[in-house]
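J.: Can you look at this prediction? I've put the sequence above it.
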Amino acid sequence: MARRFRGEFHQKVDSKGRMSIPASFRRVLEAGDPEWADGLNPQLVVLYGDHLRDSLHCYTIEAFMEIEDDILSLPRGSDERRYLSRTILGQSLTTDMDKDGRLVLPKRQRDKIGLDEQVFFIAAGDHFQIWKPETYDDVEAGVVPEALKGQADDFDPLILLDQARD
């Protein structure tokens, strides 16, 4: 079973803050929750830290535990551990998907990114992001064109993976 998130999806948000999690994302959440079994609702972690100004990041339980382990491996009392504990561990919310495959975000988290009637989900491999669609378009619209600036018309971005391995 795939344990990575892939794709992008637009969904509606109802007045209670419920939004349907894309079906392919649900399967990843189930696979990434060690306590999930048929008939139970998988849990996930929503990260809303101050460093995330425009979006929320959602992790499987297993993926977030890896992050947590990395933070806890830092020396006690170090600035890095203190900062990461506050912004990652302190500003995260463990929640579950309801029986209908929906996520209910508290008003505080919805207000943080300005969610109202529509939500945009986009995969990021080990997590997915939640955006207000218009904000995503405004913030991210220039990222790919900027990255492609100066590249040949037939540039294949997969070549960047080869450079990462070197």
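T.: Done, it's in.

J.: all contacts plus neighbour counts: C-alpha atoms, from now on.
T.: Noted.

J.: Let's verify residue 115: helix, strand, or coil?
T.: Recorded secondary structure, residue 115: coil (DSSP: H, G, I helix; E, B strand; the rest coil).

J.: That one touches residue 132, doesn't it?
T.: Yes - counting by C-alpha atoms under 8 Å, residue 132 is a contact partner of residue 115 at 5.3 Å.

J.: which residues of the chain fall in helices?
T.: For the chain, applying DSSP state H gives helices covering 23-31, 61-72, 79-84, 107-113, 133-140, 143-148, 159-165.

J.: For the ones you listed, could you give me a markdown table that also reports mean neighbour count and distance to residue 42?
T.: As requested, the helices of the chain are exported to a markdown table (neighbours: other C-alpha atoms under 10 Å; distance: least, C-alpha to C-alpha, whole Å):
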| stretch | mean neighbour count | distance to residue 42 |
| --- | --- | --- |
| helix 23-31 | 19 | 5 |
| helix 61-72 | 16 | 9 |
| helix 79-84 | 15 | 25 |
| helix 107-113 | 15 | 20 |
| helix 133-140 | 13 | 26 |
| helix 143-148 | 10 | 33 |
| helix 159-165 | 8 | 32 |
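
J.: here's the one I want to compare it with:
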Amino acid sequence: MSDVILYTGNAFSVADGKGRFVLPLEMRRQVKLSSGNETRLFLSVHGGNPCATAFGESHRRHLFTEVEELAREARAAGRDYDADLELERRLGTIEEVNFDEGGRFAMHPDIKDEYGITDAVFFYGVGRYIQIWKPETLVDSKDRPELIRNKVRRWLDQRAAGEGK
């Protein structure tokens, strides 16, 4: 299992009849690489953006290791640091799901509800993890790159006109 898996690229997914989304092929390959070739996807909330996150095992381990490092640094500097609370924030919201060979997975209902995700998502690879956005929310997020917001806006317009899924 590689230490650092970097996710890039983006794609849309529309829920199938069973409410499952499809993880894009290249992201699926990276998740499997990150998770020892297993089809395990970890979903969580984003700490600062109104979107979900997805990643493989290597990033989950990174989150734990990062807290341990911050705790060591705080002890060395004589600062207070609540590692337990930070672990709750980083690991306590993670939900594990499996995806099939076609990349289909059922998003955890708590995460869907948190972000108002219903029938479509936008996957956005941003390094160590993938952001999963409700498309309308991403368009309204002024901090996202204009190129990405325009892409999602065009997709939403095409979908409303009956041209997209």
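T.: Cool, got the structure. In this text the structure is predicted, and so the values were computed from the model without any measurement.

J.: Quick TM-score on the pair, please.
T.: Superposed pair, TM-score by TM-score structural alignment, normalised by the length of the second structure: 0.72. Supporting alignment: 137 aligned residues with a C-alpha RMSD of 2.5 Å.

J.: circling back: just put the helices of the first structure in CSV and tack on distance to residue 45 of the first structure.
T.: What follows is these, written out as CSV (distance: least, C-alpha to C-alpha, whole Å):
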stretch, distance to residue 45 of the first structure
helix 23-31, 10
helix 61-72, 6
helix 79-84, 16
helix 107-113, 13
helix 133-140, 21
helix 143-148, 26
helix 159-165, 28
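
J.: Out of those helices, which is closest to residue 126 of the first structure?
T.: With C-alpha to C-alpha, the closest approach to residue 126 of the first structure among the helices of the first structure belongs to helix 61-72: 6.6 Å.

J.: thinking again about what came up before, out of the helices of the first structure, which gets nearest to residue 54 of the first structure?
T.: Of all the helices of the first structure, helix 107-113 comes closest under C-alpha to C-alpha, at 5.4 Å.

J.: and the closest one, which stretch of the second structure?
T.: Mapped onto the second structure using TM-score structural alignment, helix 107-113 of the first structure spans residues 109-115.

J.: And for the matching stretch, what's in contact with it?
T.: 43, 44, 45, 50, 51, 52, 118, 133, 134 (C-alpha atoms under 8 Å, 6 or more residues apart in numbering).

J.: Please apply the same query to stretch 14-34 of the second structure.
T.: 1-8, 11, 13, 38-41, 55-59, 102-107, 119-121, 123, 125, 165.

J.: just the buried members of those?
T.: 5-8, 11, 13, 39-41, 55-59, 103-107, 120-121, 123, 125 (16 or more other C-alpha atoms under 10 Å).

J.: now, which of the residues you listed lie within strands?
T.: 11, 13, 40, 41, 55, 104, 105, 120, 121, 123, 125 (DSSP state E).

J.: Can I get those in a markdown table including distance to residue 72 of the second structure?
T.: Output for these, formatted as a markdown table (distance: C-alpha to C-alpha, whole Å):
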| residue | distance to residue 72 of the second structure |
| --- | --- |
| 11 | 39 |
| 13 | 41 |
| 40 | 30 |
| 41 | 29 |
| 55 | 25 |
| 104 | 40 |
| 105 | 37 |
| 120 | 42 |
| 121 | 38 |
| 123 | 34 |
| 125 | 30 |
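
J.: Dead centre of the second structure: give me the residue that sits there.
T.: residue 53 (2.1 Å; C-alpha atoms, centre = their mean).
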